[in-house]
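Chemist: Need coordinates for the following:
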Amino acid sequence: MTAHSSPVRRAAALAATVTAAVLLAACGGGNDGGGNDGSSRHDGHGTTSAAPDGRGERNAADISFARGMIPHHRQAVDMAALAATRTGSAEVKKLAAEIKRAQGPEIRTLSGWLTAWGEKVPAGTGVGEHTGHSGSGMMTPGEMEKLEKSSGEAFDTAFLTMMVEHHEGAVEMARTERSDGVYGPAKDMAGDIVTSQSAEIARMNKLLGTG
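Modeler: Model (predicted):
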């Protein structure tokens, strides 16, 4: 009896030691040393992020960008549509067609984002229906009426002058989205707007003789 008691006690002691080590690891293994228990992931700023690149998230700046750019683009398309029958310049007609071709699809994309986010899509599709969306280079109903009533060289000068201001507003809005937004596709679109409309501003200023 005595001859076997020492190995038995050693085996029991070893088992107890292993059990204690397992329990200790279970208690401390989920801690990263910084107080995080592993129950959630953070982006380093204390906010939960399901998509590290921001492509699945949106914030107030993204919503504001979409809401503001839709009526802004609609007015640009309205202005461009007038050029088909009022301009006396092939260059102005070509530019207007390019503006319509670029901004029409963007309106649909922006509207789709707002719908998917459960947000209201701004109303207004025609000339003079943009009241309440002033600022950022938007034309007033009076300015739109003046443009609609002009033709030939007078139209070209008014159209180019107004569209430069309009584009400058869009570029400003897009730069705000680039700096404040988090939704990847919106930031990408904003970058495209800055690039394309800045180039069109330079082109229009050249046609006006001021660039």
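
Chemist: going forward, measure contacts between C-alpha atoms and count neighbours the same way
Modeler: Fine.

Chemist: Buried residues in the helix or strand where residue 171 lies, which are they?
Modeler: Following DSSP states H and E, one finds residue 171 within helix 152-180. Within helix 152-180, the residues that count as buried by 16 or more other CA atoms under 10 Å are 155-160, 162-178.

Chemist: now stretch 70-87
Modeler: Within stretch 70-87, the residues scored as buried using 16+ other CA under 10 Å are 70-83, 86-87.

Chemist: so what's residue 206 up against?
Modeler: Not one residue lies near residue 206 by CA atoms under 8 Å, 6 or more residues apart in numbering.

Chemist: for this protein, what spans make up the helices?
Modeler: Residue ranges of the helices in the chain, as given by DSSP state H, are 2-28, 60-86, 90-116, 141-149, 152-180, 184-208.

Chemist: Which elements pack onto the second one?
Modeler: Secondary structure elements in contact with helix 60-86, counted by 3 or more CA pairs under 8 Å, 6 or more residues apart in numbering; DSSP states H and E, are helix 90-116, helix 141-149, helix 152-180.

Chemist: can you redo these as TSV with distance to residue 62?
Modeler: Output for the helices and strands packed on helix 60-86, formatted as TSV (distance: least, CA to CA, whole Å):
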stretch	distance to residue 62
helix 90-116	9
helix 141-149	27
helix 152-180	6
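
Chemist: do you know which of those helices lies nearest residue 20?
Modeler: helix 152-180 (51.4 Å; CA to CA).

Chemist: Return the distance of the closest one from the chain's centre.
Modeler: 19 Å (CA atoms, centre = their mean, to the nearest Å).

Chemist: want to put them side by side, so please do this one too:
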Amino acid sequence: MNSKRSRIRRAAAVTAAAATALVLAACGTADDGPAGHGGHTATSPSAPAAASQGRHNAADVAFAKGMIPHHRQAVRMAGLAPGRAGSAEVRELAEDIRKAQGPEIGTLSGWLTSWGEEVPAEGAADHSAHGADGMMTAGQMDALEDSSGAAFDTAFLEMMIEHHEGAVAMARTERADGAYGPAKKMADAIIASQTAEIARMNKLLGRD
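Modeler: Modelled structure (predicted):
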């Protein structure tokens, strides 16, 4: 009789242990599940954010394609100053322009490549399709190259003011119509820096 009760108790204990193990296993699975999904959930908000940041539209493409040749011409103009400018202030301004716009050309080109768009070729002549206002004609560039001293300084400043005004207009269009965050941020920087440089150039021309 006692042996029979012992067997019953052992069977009940085994059953209880098995039930406990099942409960613990279920709890463990439940805990692991949310933790695992929690890891994905923690990263999932960044996926839409990344997609949002990577989204671009036609205005962004037009901005990049227009600003690349625009910047290239400004860098070319600035590159003439060291050997032609009569004023140290003009040489310093030209170097500031070169340092600012050179790296932006690389950034803009990288965006176009990542979007599957063609980067404007070096020396492309017709930029009007991209709305690149303020671009100098070939004749104006030749005249600038042929000048020196005070004549170069005046021509450079007057041409660069017009050039900067075109860039600011393009940047404002990007701010209004663009969708790509980094491009809109660059547009803000262009507006701020080139507006300040326009004021600086007007002062050098005695127009302030």
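
Chemist: Report the TM-score for the pair.
Modeler: Once superposed, the chains reach a TM-score of 0.74 (TM-score structural alignment, normalised by the length of structure 2), with 159 aligned residues with a CA RMSD of 1.6 Å.

Chemist: To which residue of structure 1 is residue 145 of structure 2 aligned?
Modeler: Matched by TM-score structural alignment, residue 145 of structure 2 corresponds to residue 148 in structure 1.

Chemist: Chain neighbours aside, what residue packs nearest to that match?
Modeler: Closest residue in space to residue 148 of structure 1, ignoring its immediate chain neighbours: residue 82 at 6.7 Å, by CA to CA, 6 or more residues apart in numbering.

Chemist: How about the contacts made by the residue most central in space within structure 1?
Modeler: Using CA atoms, centre = their mean, the residue of structure 1 that lies closest to the mean C-alpha position is residue 186, 2.3 Å off. Applying CA under 8 Å, 6+ apart to residue 186 of structure 1 gives the contacts 62, 177.

Chemist: What residues of stretch 52-71 of structure 1 count as buried?
Modeler: 54, 58, 61-63, 65-71.

Chemist: Also stretch 203-211 of structure 1?
Modeler: Buried residues in stretch 203-211 of structure 1, defined by neighbour count with 16+ other CA under 10 Å: 203-204, 207.

Chemist: Including distance to residue 108 of structure 1, could the residues you listed go into CSV?
Modeler: Shown next, in CSV, are the buried residues of stretch 203-211 of structure 1 (distance: CA to CA, whole Å):
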residue, distance to residue 108 of structure 1
203, 26
204, 26
207, 30
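
Chemist: Name the member of these with the shortest distance to residue 134 of structure 1.
Modeler: The closest of the buried residues of stretch 203-211 of structure 1, once distances to residue 134 of structure 1 are taken by CA to CA, is residue 204, at 22.4 Å.

Chemist: what do we get in structure 2 for the closest one?
Modeler: Residue pairing (TM-score structural alignment): residue 204 of structure 1 is matched to residue 201 of structure 2.

Chemist: nearest residue to its match other than its sequence neighbours?
Modeler: That would be residue 157: by CA to CA, 6+ apart, it lies 5.9 Å from residue 201 of structure 2.

Chemist: and the gap between the one you found and residue 207 of structure 2?
Modeler: Counting by CA to CA, to the nearest Å, the gap from residue 157 of structure 2 to residue 207 of structure 2 is 11 Å.

Chemist: Have a look at how far, on average, the helix holding residue 171 of structure 1 is from structure 2.
Modeler: Superposed on structure 2, helix 152-180 of structure 1 shows a mean distance to its aligned partners of 0.2 Å (mean CA distance after the TM-score superposition for structure 1).

Chemist: how many neighbours does residue 122 of structure 2 have?
Modeler: Neighbourhood size, residue 122 of structure 2 [other CA atoms under 10 Å]: 9.

Chemist: dump the residue contacts of it.
Modeler: Residue 122 of structure 2 sits in contact with residue 69, where contact means CA under 8 Å, 6+ apart.

Chemist: What separation do you get for it and residue 83 of structure 2?
Modeler: Distance from residue 122 of structure 2 to residue 83 of structure 2, by CA to CA: 23 Å.

Chemist: Then residue 4 of structure 2?
Modeler: 111 Å.

Chemist: Which residue numbers in structure 1 does stretch 90-110 of structure 2 align to?
Modeler: Going by TM-score structural alignment: stretch 90-110 of structure 2 matches residues 92-112.

Chemist: ok, and for that stretch, which residues are buried?
Modeler: 92-93, 95-97, 99-100, 103, 106-107, 109-111.

Chemist: any chance of the residues you listed in CSV, plus distance to residue 193 of structure 1?
Modeler: Below are the buried residues of stretch 92-112 of structure 1 laid out as CSV (distance: CA to CA, whole Å):
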residue, distance to residue 193 of structure 1
92, 20
93, 20
95, 15
96, 16
97, 16
99, 11
100, 13
103, 9
106, 10
107, 12
109, 14
110, 13
111, 16
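
Chemist: which one of the residues you listed is nearest residue 198 of structure 1?
Modeler: residue 99 (12.6 Å).
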